[in-house]
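K.L.:
give me a model of this one.
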Amino acid sequence: MALVRRLVHCTRPQLARSFITLPDLSSLSPFSGQDGNNQGSQVYHERKVFPYSQRQLYELVADASSYPRFLPFCTNARVLSKKPHPSDAGHLNMDVELTVGFLNFTESYISKVTLRPYESAVAASSTPVFKTLDTIWRFQPAPPQSPPPGSRISSSTTSTAAGPTLVTLDLKFAFASPVHAAVSASVFGQVSKMMVQAFEQRCQEIYGLDET
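P.N.:
Model prediction:
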């Protein structure tokens, strides 16, 4: 029961408006092996259409120092460095020190983040608690057949200056300890959904509700 109470406490209030949720296509996750075996890793894949531009959504994810304000279990975040990728023009490399608090443990670690402006953010981490902790956010023009309620699709949709935008989140993690894995499995199965819900809430706080 204590585990359930903690999950309820960490979950954001219901949003004033729900954006379009697309079918779960976990088999399309870049983490999924051809044989479907992730060697003990748990893989989650979320997709939603947001009524905001790629630029707006990317900038929220790229602002790592703001994570404690909205991401579940993140209690502190500090950008240590941010510089151009040495071999890929247009990309950025960022080192972020994150502190995560969950149940009775707190851990700080360095996350290596690769940013592709307005298109994606890829974070890879390895910690004493997590053998693997990888996150991929992607932003692309939403398919015309899936507009948010009340939105009108035009030719400008393909621009990073206009929405709606299809957001995908791929989350892969594996606990180093079987004990942590057993205790946390029921909660971490909801983490990807909680992250997207928290991201929606943050969009509303920063950009407001799109009523077009």
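K.L.:
going forward, measure contacts and count neighbours with C-alpha atoms only.
P.N.:
Noted.
K.L.:
quick one, longest helix in the chain?
P.N.:
The single longest helix within the chain, with elements called by DSSP state H, is helix 191-207.
K.L.:
can you list the buried residues in that one?
P.N.:
Neighbour counts over helix 191-207 (16 or more other C-alpha atoms under 10 Å) mark 191-203 as buried.
K.L.:
and the nearest residue to Val113 once chain neighbours are set aside, which of the three is it?
P.N.:
Excluding the flanking residues, the one nearest Val113 by C-alpha to C-alpha, 6 or more residues apart in numbering is Ala123, at 4.2 Å. Under DSSP: H, G, I helix; E, B strand; the rest coil, Ala123 falls in the strand class.
K.L.:
isn't Ala123 up against Arg138?
P.N.:
No - using C-alpha atoms under 8 Å, Ala123 makes no contact with Arg138, being 11.7 Å away.
K.L.:
and the buried residues of helix 191-207 as JSON lines, adding distance to Cys10?
P.N.:
Below are the buried residues of helix 191-207 laid out as JSON lines (distance: C-alpha to C-alpha, whole Å):
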{"residue": "Val191", "distance to Cys10": "10"}
{"residue": "Ser192", "distance to Cys10": "13"}
{"residue": "Lys193", "distance to Cys10": "12"}
{"residue": "Met194", "distance to Cys10": "9"}
{"residue": "Met195", "distance to Cys10": "11"}
{"residue": "Val196", "distance to Cys10": "13"}
{"residue": "Gln197", "distance to Cys10": "12"}
{"residue": "Ala198", "distance to Cys10": "10"}
{"residue": "Phe199", "distance to Cys10": "14"}
{"residue": "Glu200", "distance to Cys10": "15"}
{"residue": "Gln201", "distance to Cys10": "13"}
{"residue": "Arg202", "distance to Cys10": "15"}
{"residue": "Cys203", "distance to Cys10": "18"}
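K.L.:
this one as well, want them side by side:
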Amino acid sequence: MFELVNDVASYPKFLKWCRSSKVLNESATEMTAELEVAWKILHKVFSTQNTLVEGESIQLELLDGPFESMHGDWNFKRLRDDACKITMEIEFEFKSSISNMVFSAIFSQICSSLMDSFIKRADEIYG
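P.N.:
All right, here's what the predicted structure looks like:
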């Protein structure tokens, strides 16, 4: 599952709200990525610096975009060879109070749909 979440370039294939994604820079322990999100009236582009611990965690920190702040954590706990427990937390605040009022609920819906989307993707790829 770590590999699926870390495969940012594939996001537009299975995340209906992800119009485009780019890996700007990548090493074994870090990735800089850019996402273009378009859903309902929300259309935003943002970039993050992701700290990677192979098979264990991905931490996201905002680099640029419409947010005052954004931080996310994905954690992967191996249960068996074919199973793991995944937890995800994302905290964000838009730069303007108007954007917060208009877009927070939509972005929260997007964040809430993430886990289901990755589970469906895993079923497609791994069966």
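K.L.:
where does the TM-score land?
P.N.:
Overlay of the two chains. TM-score (TM-score structural alignment, normalised by the length of structure 2): 0.87; 127 aligned residues with a C-alpha RMSD of 1.9 Å.
K.L.:
just checking, next helix/strand downstream of the lengthiest strand in structure 2?
P.N.:
Assignment by DSSP state E gives strand 67-80 as the longest strand of structure 2. Once the chain leaves strand 67-80 of structure 2, the next helix or strand it forms, by DSSP states H and E, is strand 83-94.
K.L.:
which residues in structure 1 does that next one match up with?
P.N.:
Using TM-score structural alignment, strand 83-94 of structure 2 corresponds to residues 164-175 of structure 1.
K.L.:
may I see the buried residues of the matching stretch?
P.N.:
Buried, per 16+ other C-alpha under 10 Å, within stretch 164-175 of structure 1: 164-175.
K.L.:
check stretch 38-57 of structure 2 too.
P.N.:
44-52, 57.
K.L.:
so which of those sit within helices?
P.N.:
Among the buried residues of stretch 38-57 of structure 2, no member lies in helices (by DSSP H).
K.L.:
what is the nearest of those residues to Ala38 of structure 2?
P.N.:
Among the buried residues of stretch 38-57 of structure 2, Lys44 lies closest to Ala38 of structure 2 (C-alpha to C-alpha), at 6.6 Å.
K.L.:
which position in structure 2 pairs with Val187 of structure 1?
P.N.:
Match for Val187 of structure 1 (TM-score structural alignment): Ile106.
K.L.:
looks to me like that match is in a helix.
P.N.:
Yes - counting by three-state DSSP, Ile106 of structure 2 is found in a helix.
K.L.:
who touches the closest residue to it other than its chain neighbours in this structure?
P.N.:
Leaving aside its chain neighbours, Ile106 of structure 2 sits nearest to Leu42 (7.2 Å; criterion: C-alpha to C-alpha, 6+ apart). Counting by C-alpha atoms under 8 Å, 6 or more residues apart in numbering, Leu42 of structure 2 makes contact with 103, 106-107.
K.L.:
how about Arg121 of structure 2?
P.N.:
4, 14.
K.L.:
aligned partner of it in structure 1?
P.N.:
In structure 1, Arg121 of structure 2 lands on Arg202 (TM-score structural alignment).
K.L.:
how far away is Val45 of structure 2 from Ser113 of structure 2?
P.N.:
Per C-alpha to C-alpha, to the nearest Å, Val45 of structure 2 is found 19 Å from Ser113 of structure 2.
K.L.:
secondary structure element for Arg5 of structure 1?
P.N.:
helix 2-10.
K.L.:
who's in contact with that helix?
P.N.:
Helix 2-10 of structure 1 has contacts (C-alpha under 8 Å, 6+ apart) with 72-73, 103, 187.
K.L.:
could you redo the last one with a cut-off of 6 Å?
P.N.:
Residues outside helix 2-10 of structure 1 that contact it (C-alpha atoms under 6 Å, 6 or more residues apart in numbering): none.
K.L.:
can you flag the buried ones in the contacts of Leu42 of structure 2?
P.N.:
Looks like the contacts of Leu42 of structure 2 have 103, 106-107 buried, using 16+ other C-alpha under 10 Å.
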